[in-house]
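Student: Got a predicted structure plus its sequence, pasted below:
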Amino acid sequence: MKIGVLTYHRSHNYGALLQALALRYKLTEMGHEVCFIDYWPKYHQDMYSLFSMRYVLHCSKINVVKYILNTILYWNRRKKRIDEFEQFIGEYIVPYCAEYSDKNEYDIIVYGSDQIWRKQPGLSNHFNPVYFADNILHAKKHMSYAASMGMLKLDIEDYSFLRMKMKNFFKISVREKSLKEILETIGVNAPIVLDPTLLLTKTDWDELFPIKRLYDERYILYYRLSRSFDEKIVADFAKRKGCRLLILDGVVRMTKNKTIFAANPLQFLSLIKYADFVFSSSYHGMVFSLIFNKEFYACFPVNEERRAKSLLDIVNLSNRLLFQKDEIAYDIEKIDYKNVNRRIEELRAFSLDFLQLSM
């Protein structure tokens, strides 16, 4: 079958890129011809550009001043990060892209994973119909795989939109319990499936990419996408464990301490794989900690933990979810990865069945 994947395949975000690659890898392994549909609207491009006039024109004066100052102060750092991601995208994504066009014909278009169904700030906080199979693309069938919506603040109009657009899909699956429950209120039964990154085993990731160790010394990794947890607490944890603290920033930002700000996705995988312990305020930082069987804490602000909690509940690791004012248990019992891996394997089998039966 000829399959097109519509997702966030060009984001300068580790999880977005790696989930896209993982889904294409699995579908190709099933024997299909698979490409990324190269839809990347201007508002997405602006998010990862060195400077965006569109952002300046549509933001408040305070945010514009902050944006311009940050652009000037961190120009070189941001350029280095952009260059690292663009090089990776050029090597692993672009060769498998097809034009977003009404000239191409597909047997199936798969929408997802990642937060493709979130409201878009670049569209005045509205949904983008393109990701709901309301677009110029031609396919015999449209389906979603592990679609996510991020923050869930919906009004009556949003529910009306979803009720109408869900009719475009012949099969629907989601990544989180919270979104499943929302769709149930409009009469849509959508099973929960694994994020595409979890469709691959640790061995798969090791074989897919050369994941080399970057640091010889023992270290604790703090993947800081949002500043949702006190860095001093993490630093004290690392000191007690006799390890160096490495902070991987998900964005270029002002920081008092030296951080890693321009790691490419392969280095991201390495930093997690070889860490003694991982703190992550990112969903995919948590996911890859599970894949590589690492001891970890997932650190999220209250009301932003739904995605992480959904997966942690499934694998019986809800005690690994930390909020900003929570104390760290230094003597916490080690994760029983024998049971965790067994549960993930069950979910992987279910998720792959969903994909195979949908083809």
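Tutor: All right, it came through fine.
Student: okay, CA-based contacts and neighbour counts for the rest of this
Tutor: OK.
Student: can you give me the strands for this protein?
Tutor: Taking DSSP state E, the strands of the chain run over residues 2-6, 33-38, 97-99, 105-111, 138-144, 219-224, 244-249, 277-280, 296-299, 321-322.
Student: try this one next to it:
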Amino acid sequence: MEIKIITLHSLFNPGSAFQAFALQHYLSKNGDVQIIDYRPAYSRYGGSFFKAFIKKLLYFRLRKNQSEKFEAFMKNYMNLTKTFYTYKSLCKANLKADLFVTGSDQLWNTDYPCGKDNAFYLDFVKNVKKISYSTSVGKKHIEEENLKKIKSFSDDFSSIAVREKDTAVQLGEKLKRNVEWVCDPVFLLDRDVYDSMIAQKPMFDKPYAFVYLSPKSPMLDTLIKYYRFKGLMIVLGGGYNKSRCDCDVHLKDMGPIDFLNCIKFAKVIISTSFHATAFCHIFHKDFITILPPKNGERVVSLLEQTNLMSRSLIERVDFDAIQKPIDWDDVDRKLSEYTDVSKDYLDRVLNFNKRMM
């Protein structure tokens, strides 16, 4: 079977890189799987060519190093088609496959350019089976405009599966069809797969707390002081601005493998990131997730499933909650139930497609 996936795989974002890799890796047992190397302008410039140009001038060497790390990751771990820079070129390519999949990440969130891009609704695919897997809208209440966008393309999909429980309910009601709730692709793979990708020793000699994608806030300052008092070095990952927190090390040119290494060996991870939270589950790491004010539903959905909402913060730091040990056996049981349903969905769709060939 020939399968093609479209997703956000080429951003300077470790979570995007790993979810794309994981979905391709899992599906590859069913045949030849390629990720469509679609890189529209907004994915390359972050929505602003001017800001991207200024950053490139100011941080040329850092951005070059980071770009090389992400390109190396894609070269080593992804099977890509030729590159398409515009939706028009994608349509003209007339790509062939037995099945097209629109993958994970917030592809259907119209707060972002990707959610308004017909490519991620597979509109360029005609007369071939289409499915979604773990496609995210990313928010608890989906606005009517966002729902209309999804509905306008949904009839062409033979099956739809999304990453958030509330999204599955809302879309099911709006589309008047079954919409399944499945896990993010990173959970489809065993921990051993990720262990094999990274060095077996930490990047730093001292015990550390890893801070990732957490904007400056009084809660973050409180947590930094608390873990520094406990003797931990503070490592900040990503971004170019150190002012978000008082850190000892700032990894400004962090690549996907650096990200994974930092999580695996950290004593605790502080983030607002869904994928940082996900990998804390996979590696059994102590963590605190500061819930973002917008588009936090994907994190909440995961933490509710694993009964770890006590590890999330909204307005204040609950020291009693964050000091309580995590029962990883219980978490693994809950995750296993979740991933088994997700794998069943994919196996069911793929086996049906094989019978139809």
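Tutor: Yes, it's here. Computed from a predicted model, the values in this text were never measured in an experiment.
Student: sorry, back to before: mind putting the strands of structure 1 in CSV, mean neighbour count and distance to residue 164 of structure 1 included?
Tutor: Output for those, formatted as CSV (neighbours: other Cα atoms under 10 Å; distance: least, Cα to Cα, whole Å):
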stretch, mean neighbour count, distance to residue 164 of structure 1
strand 2-6, 23, 20
strand 33-38, 22, 23
strand 97-99, 15, 27
strand 105-111, 21, 17
strand 138-144, 19, 14
strand 219-224, 25, 37
strand 244-249, 20, 39
strand 277-280, 26, 36
strand 296-299, 26, 35
strand 321-322, 21, 35
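Student: just the helices in structure 1 please.
Tutor: Ranges of helices within structure 1 are 14-29, 42-47, 53-58, 61-73, 75-92, 156-165, 177-184, 202-208, 231-240, 265-273, 283-291, 306-314, 337-358, based on DSSP state H.
Student: so which of those gets nearest residue 131 of structure 1?
Tutor: For residue 131 of structure 1, the closest of the helices of structure 1 is helix 156-165, at 9.7 Å, according to Cα to Cα.
Student: Quick check: which of the helices of structure 1 is nearest to residue 149 of structure 1?
Tutor: helix 177-184 (6.9 Å).
Student: one step back: format the helices of structure 1 as TSV; extra columns: mean neighbour count and distance to residue 117 of structure 1.
Tutor: Formatted as TSV, these follow (neighbours: other Cα under 10 Å; distance: least, Cα to Cα, whole Å):
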stretch	mean neighbour count	distance to residue 117 of structure 1
helix 14-29	20	14
helix 42-47	14	14
helix 53-58	12	22
helix 61-73	13	26
helix 75-92	16	22
helix 156-165	13	10
helix 177-184	18	10
helix 202-208	13	27
helix 231-240	15	32
helix 265-273	21	24
helix 283-291	22	16
helix 306-314	19	14
helix 337-358	15	19
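Student: May I ask you to confirm that residue 84 of structure 2 is in contact with residue 38?
Tutor: Yes - between residue 84 of structure 2 and residue 38 there is a contact at 4.8 Å, judged by Cα atoms under 8 Å.
Student: got any residues that touch both of the two?
Tutor: Counting by Cα atoms under 8 Å, 6 or more residues apart in numbering, the contacts common to residue 84 of structure 2 and residue 38 are residue 90.
Student: And the closest residue to residue 135 of structure 1 other than its chain neighbours, how close does it get to residue 302 of structure 1?
Tutor: Counting by Cα to Cα, 6 or more residues apart in numbering, residue 135 of structure 1 lies nearest to residue 129, which is 7.0 Å off, once chain neighbours are set aside. From residue 129 of structure 1 across to residue 302 of structure 1, the span is 29 Å (Cα to Cα, to the nearest Å).
Student: do you know how far the counterpart of residue 272 of structure 1 in structure 2 is from residue 223 of structure 2?
Tutor: Taking TM-score structural alignment, the alignment pairs residue 272 of structure 1 with residue 263 from structure 2. Distance, residue 263 of structure 2 to residue 223 of structure 2, using Cα to Cα: 17 Å.
Student: circling back: aligned to the residue nearest to residue 135 of structure 1, what sits in structure 2?
Tutor: Using TM-score structural alignment, residue 129 of structure 1 pairs with residue 118 in structure 2.
Student: burial count for that match?
Tutor: Other residues lying near residue 118 of structure 2 total 15 when counted by other Cα atoms under 10 Å.
Student: contacts for stretch 319-335 of structure 1?
Tutor: Contact with stretch 319-335 of structure 1 is made by 228-230, 237, 295-302, 308-309, 312, as judged by Cα under 8 Å, 6+ apart.
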